[in-house]
Structures are given as structure tokens and as C-alpha cells.
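Chemist: Sharing a sequence plus its predicted fold:
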Amino acid sequence: MSTSNPLAALSEAGVSVWLDDLSRERMESGNLASLIRDHHVVGVTTNPTIFAAALAKGESYDAQVRELAERGASVDQTVREITTTDVRTACDVFRDLWERTNGLDGRVSIEVDPRLAHDTEGTVAEALELWKTVDRPNLMVKIPATVEGLPAITRVLAEGVSVNVTLIFSVERYRAVMDAFLAGLEQARTKGHDPARIASVASFFVSRVDTEVDKRLGELGSAEAEALRGEAAIANARLAFVAYEEVFAGERWQALADAGARPQRPLWASTGVKDPAYSDTRYVDELVTAGVVNTMPEKTLFAVADHGEVRGDTVRGTGEQAKQVFDRLAAAGVDLDDVFAVLEREGVEKFDKSWTELLDTVTEQLEQAKD
């Protein structure tokens, strides 16, 4: 395993490095191509926050906005055109990599409108429309793992659409996501789709768990609570991997695997470190194992390239230790069920707010283009 290049070592350990960012400027400047070439990036994820930031700066979108304004496009239509154009272009950038890895990587994700997070029918309709509009085989449509999102995941997969399930915080919800995935592939087979052509990842959020749990530990103020700071997120992800190994060793999965299906890979999301007291590569170094994805903001990607510590597999075999951390958190007075409920609600609200900001930015740009 390479030690001089931590990103290379990460790839050699079986972790797919995806970038948690996309903008037209990044693609037009050749930056994305250089990250693929020089920094082992093999996929990209997007979300409403990323698109809102991309549109708020630079001039890369001005010409398209002017053209859409002249056509009389609505704000929603303009947002759809801009985001799907970027994602389609990114899919093309990654197409060769997608083909070389036989469809494993080279993936680009686009998220359904977060205002639909609690609307099953609306999510299904939008996911299918996004798949049709982008029209690229290496696309993944992101669907949140809300209670209402679970049946949408199954129904969209059943139509042969590749899905990135997002906003997963608890192992309990993750198990429901894996069940929705299996049901979707089973239905896809019944409808005549080749399961080998359907890909999925399950985005398990990491750093936000420590942010919320550490806040509660600080309020408890005990020595035991203080000793548990920074332990929850990694333990949670490792317990998720235990669940993954259980489900994808079962008979139900084996029947799909025999038909050519590939497992829904765990994806570590929200891996940028929020607390400066922790190493800025913590949520990469401590979650290394073969067969997973780690999607990183550019800042984290460069930190890993500079001083990441890839020490081999840091996930398999850690389940019992992770369970002990959760037992100690509960004994210290942390209500983990409430933590996960709060994080899901806040996650939906944050994306909803970013979507509103995106709409406001586009509204302003359309008005300026008409002047």
C-alpha cells in the first residue's frame, strides 16, 4: 500500500474517492479533470447547497440564464435546466471512468427537490423526470431516506434508475434503506430490467452526528460525557457497516447477486470536520475499508492528499467496540434516537433553505437578464 500518496493508498484499500462538489467553473477550467487525473477522484455528488453556492459566484451561468430569460423560462424551469446541464456535462467527463470500472464508479448524483422530502409520489415523479432529462447511464438520483422517501427509493429502482440514498443518520433507518433497495431490485427484475445495470449507494452522514452528540455531551458536563466527545460519529458509521455486512451476506441478497446485481455500497458523507479540535482527515482515516465510497469536500480531499493516514482497514472488526461506545453514550444520558430525529429534520430543513436560496439567486439573475 502506498504511503507517499494517501489518496492512492485510500484507493488501493478499496475506498472510492468522490468529490462532494460540482460547478460549471470547475468543469470549464479543467479542475474536475485534473482531480480525476491527479487526485484519484472517481465520482461526484451534488446537493442544493452546492448548487446554490455555484450559482451565487462567478459568471459561468450568465449566458444560459440570459438565453432562458429570453425564452420566458420560469424560475423552476431555469433551475432545472442549469442543474441538469451541469450534471449531464459531469457525467460525460466521468464516462470513460464509468466504462473502465464497468459501471462501479464514474458516477454523478443529482438530488430531487428537497421540498419533496415528505412526498412519496412527488419524489418518484421528479426522480424519473431527472433520469430522463439528464439521460446518462452513469447518473444517480439522490433521494432522502425519510419515511416517505423509502417507498420512493423502491419504486424508482424498480424502474431501472440508479439511486443515491441520502440523509441517513441511524443504523435503524439504514436497515430500512437496504430493505427498500432489495425490494427495488426484486421488482426491477420482475419488470425485466437487468439488475447488473442498476447501481446504488447509501449516504450515511458522519460529522453531523458528532456535532449534535458533542453538544449534548457538553451540556451533561460529566467526566464520562467529556471522555466520549468525538466518538459517536465513527462508532455510528462502523455499526452501519456491521449492518451492511449482515444484509449483504443473506439469502435474499444472494438471489439478486446470482442474477448479476451489485450491492448498495455504503457511502460516507458529511466527512468535512466541523470541530477544529479534531484532525481534519479524521472521518476519512477512521473509515477505511474495501467496498465503500467516501465523498469529500475539496478542502478535506486536499487535507487527505497532504497528511492523511491510511493505516489499512479501520472498519472491519470494530463492531463490538462501536457498540460499547453507544452503550456508554446511552449510560451518560444521550438520547441517540432523538439525536437522529433532530439530524434528519435539520438535514431536510438545510437543503430546503439552500433550495430557496438557489431559487432566489436565479430569480435575481433572470430579472437582471431582462433589464
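Modeler: Here it is on my side, so go on.

Chemist: CA atoms for contacts and neighbours, from now on please.
Modeler: Fine.

Chemist: Would you quantify the distance from the nearest residue to residue 224 once chain neighbours are set aside to residue 225?
Modeler: Sequence neighbours aside, residue 332 is the residue nearest to residue 224 in space, at 6.7 Å (criterion: Cα to Cα, 6 or more residues apart in numbering). Using Cα to Cα, to the nearest Å, one obtains 6 Å as the distance from residue 332 to residue 225.

Chemist: cool, residue 15 as well?
Modeler: Residue 15 sits 32 Å away from residue 225 when distances are taken as Cα to Cα.

Chemist: hold the first one in mind and look at this next one:
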Amino acid sequence: MSHIDDLAQLGTSTWLDDLSRERITSGNLSQVIEEKSVVGVTTNPAIFAAAMSKGDSYDAQIAELKAAGASVDQAVYAMSIDDVRNACDLFTGIFESSNGYDGRVSIEVDPRISADRDATLAQAKELWAKVDRPNVMIKIPATPGSLPAITDALAEGISVNVTLIFSVARYREVIAAFIEGIKQAAANGHDVSKIHSVASFFVSRVDVEIDKRLEAIGSDEALALRGKAGVANAQRAYAVYKELFDAAELPEGANTQRPLWASTGVKNPAYAATLYVSELAGPNTVNTMPEGTIDAVLEQGNLHGDTLSNSAAEADAVFSQLEALGVDLADVFQVLETEGVDKFVASWSELLESMEARLK
């Protein structure tokens, strides 16, 4: 039993936050599954931009796509879809043995259309059909424009990973969109037991933004709160998850939407590498980690039981202190959401520019 297995015993599934053609063809992903107890994968535009901009793993397919006259967007998605489909196949055993709970691989809609409900739904349906694997999840951002598309996609029977969630207020809207989508899916005749969803709540970026503001305040009380907001924010989200789903009247056989902790690699080297894992362990959750964080957990552990189920009061106290110090939390979360979309758009745009040059 490894520390990752111990984490699973606490109720947290470990997914790898990375994917590339090289990982698949070299056998590395299979090795990570076997040796590191990884039971899923998440991707995003930044991950694919990094994967496709280096090495020669994609050269043969780029040549084929060029010969076929593919556009830049078509080429990037063709390669992304192939990677996700092949990764899904590697996770088939886990998917089947967990009855769809794990063994999931996520692929994201184009971040440039996050304000367009109809375009987001159309691409979600297209990606779902083209990957054509039951264990794929389509990532849709939790922006105001995309929230209705989350409901629409679930109503179509599509498993959804809702991404870029920063605030508890937005998370409540995400859960509402999920519950409505599952009810519509049941009304549309879909087997809701086959539909799974996660809500990706970002952690380390919250600390980056709030720590910056605490350092600007500069008092001893402010500085003592550095590195606490990200965990407390996620713990408050878990309390909302319990509150709303304990009260929800879901269709018979429906699954709840699991909280997924994203952005769990620490950005500040002064913090323990396992901070956003050991402090966010608990029932019915996912933690998607960069491989460096997985390795740190395997090596160090630092687990100390369920740190979610009874954490709300302490988490609320942290936020009360932040508010008392004058930290504008509404502004924090608006900045993070805007930056989150902008960063993914920038990564996607850089990838398209790089791919256009290679296709030429």
C-alpha cells in the first residue's frame, strides 16, 4: 500500500493532471497507472500546448493532416482527440471495475467560446461523439455564459467536468446547473447512472492571489494567514457539497457530482509539496495533481485522516479573518476567474500559432 492508496482509502481518487502523445506511446502512462495508483487524467489547453510544442511525437500526424488540408483548429483537435481516446482505452479496466466512478479522461472545449452557450454545447457534443469512449469527460468552464451549457450537456447524457471554479458562490451555481441537467437527462430517457460529473475547484491560485494581498497589508496578523486561504476555500466548498447534495432530490440511480481539487501543485516553495493533498482528503472527492505532486505524496505522505468532513468551522474562521483585514474576496474571485479563462485562451492561441507554422 502506497500513500496514494492510503489517500484512496480516505475517499480521494488521484488523477494525473497531464497528458501527451509521448506519455502514451512510450508506455509511461501505463506505468504511472500501475506504479503510482493513478486512476484518471485531466487535460487543459495549457497541457496540450506544452505537449504539442516540443518533441517529434506529433510529426507524422501533422504531415497527414497537412496533406488532408486540415485547418489549424481541426489539426489541434484531431491530435487532442486521438490522445484522449487512447488514454481512455488505457483506463478501461479501472473504468469498468469502478463502475464508471474512475478511469476518466477529460478534454476541454475551446476556451475562446466560454461566453457562448450554444457554441459550447455544440462543441461538447462534437467532442463526446468524436472521442467516442464512455469514460471521457468534457470540460466546460464555470463562467456565467457556460453555466447553462453545463445543464444542456448533462441533459444530453454527456459526462461533464466543470472547470475553473474559484468561489463558493459560483460553486453553488454549478451544483444547481448539475442537478437541473441530471433531472433533464432522466426526463430525456438517459440512464443517469451512466452520467458522471466532477466540479473542478481550483486551490493554489487562490493562495497566490490572496497571499499577494496579505503581503501588501503587511501586518503580523495578515502574514500569518498566508497559505491558508486556498485550503479553507476548498473546505468551505466541501461543506456546500454536503449541504446541497444531502438535500437534493436526484433521479433514481443518479450520481452526485464529486468535488475535484485542481491546481494542487504548490506555487510557493515555502509550502509543503503535499499541502493541497493532505489538507483536502476525504470522502467522494478527486485530486488531480501534476506528477511532481504525486511523487511528493508517494514519498512523504503527510496524510492525517479525513481533513474535509469536519473542517467547515475552521475554514469559516480563516475567511472571517481575511474579511476583517479588508481583503476584498469578491474581487479576488473575479480576478481569478477572468485570469483563468485568459490564461487558457493565451495557451490555446499560442498552440494554434505554433501549429499553423508547422502546417505551413
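Modeler: Arrived safely. Just so it is clear, the structure is predicted and the values come from calculations on it, not from any experiment.

Chemist: count of residues packed around the alignment partner in structure 2 of the residue nearest to residue 224 of structure 1?
Modeler: Residue-level alignment of residue 332 of structure 1 against structure 2, with TM-score structural alignment as criterion, gives residue 325. Neighbours of residue 325 of structure 2 under the rule other Cα atoms under 10 Å: 14.

Chemist: the strands in the stretch 51-200 of structure 1, which residues?
Modeler: In the stretch 51-200 of structure 1, the segments counted as strands under DSSP state E, counting those that start in this stretch are 107-111, 139-144, 163-168, 200-205.

Chemist: Now distance to residue 286 of structure 1 and mean neighbour count too, for these, in JSON lines please.
Modeler: Listed next are those as JSON lines, based on distance: least, Cα to Cα, whole Å; neighbours: other Cα atoms under 10 Å:
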{"stretch": "strand 107-111", "distance to residue 286 of structure 1": "24", "mean neighbour count": "26"}
{"stretch": "strand 139-144", "distance to residue 286 of structure 1": "25", "mean neighbour count": "28"}
{"stretch": "strand 163-168", "distance to residue 286 of structure 1": "19", "mean neighbour count": "26"}
{"stretch": "strand 200-205", "distance to residue 286 of structure 1": "14", "mean neighbour count": "24"}
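
Chemist: Tabulate these (CSV), appending distance to residue 344 of structure 1.
Modeler: As requested, those are exported to CSV (distance: least, Cα to Cα, whole Å):
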stretch, distance to residue 344 of structure 1
strand 107-111, 16
strand 139-144, 9
strand 163-168, 7
strand 200-205, 10
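
Chemist: The most centrally placed residue in structure 2: what's it in contact with?
Modeler: By Cα atoms, centre = their mean, structure 2 has its centre lying nearest to residue 200, at 4.2 Å. Residue 200 of structure 2 makes contact with 161-165, 259-262 under the criterion Cα atoms under 8 Å, 6 or more residues apart in numbering.

Chemist: which residue in structure 1 lines up with it?
Modeler: Structural alignment places residue 200 of structure 2 opposite residue 203 in structure 1 (criterion: TM-score structural alignment).

Chemist: and what of residue 303 of structure 2?
Modeler: Residue-level alignment of residue 303 of structure 2 against structure 1, with TM-score structural alignment as criterion, gives residue 310.

Chemist: I'd like to know how far the residue nearest to the centre of structure 2 sits from residue 359 of structure 2.
Modeler: Counting by Cα to Cα, the gap between residue 200 of structure 2 and residue 359 of structure 2 amounts to 34 Å.

Chemist: now do residue 127 of structure 2
Modeler: Residue 127 of structure 2 sits 22 Å away from residue 359 of structure 2, going by Cα to Cα.

Chemist: So which bits of the helix of greatest length in structure 2 are buried?
Modeler: As assigned by DSSP state H, the longest helix anywhere in structure 2 is helix 329-359. By 16 or more other Cα atoms under 10 Å, the buried positions in helix 329-359 of structure 2 come out as 332-333, 336-337, 340-341, 344-352, 355-356, 359.

Chemist: ok, average deviation of it from structure 1?
Modeler: If you overlay the two and look at helix 329-359 of structure 2, the average distance to its match in structure 1 is 0.5 Å (mean Cα distance after the TM-score superposition for structure 1).

Chemist: Which elements pack onto that helix?
Modeler: Packing contacts for helix 329-359 of structure 2, counted by 3 or more Cα pairs under 8 Å, 6 or more residues apart in numbering; DSSP states H and E, involve helix 45-52, helix 59-67, helix 72-90, strand 160-165, helix 204-217.

Chemist: The first one corresponds to what range in structure 1?
Modeler: Think helix 45-52 of structure 2. When helix 45-52 of structure 2 is compared against structure 1 (TM-score structural alignment), it corresponds to residues 48-55.

Chemist: so how far is the matching stretch from its chain's centroid?
Modeler: 15 Å (Cα atoms, centre = their mean, to the nearest Å).

Chemist: after superposition, how close is it to structure 2?
Modeler: In this overlay with structure 2, the average offset of stretch 48-55 of structure 1 from its partner residues is 0.3 Å by mean Cα distance after the TM-score superposition for structure 1.

Chemist: same deal with stretch 151-158 of structure 1?
Modeler: Per aligned residue, stretch 151-158 of structure 1 averages 0.3 Å (mean Cα distance after the TM-score superposition for structure 1).
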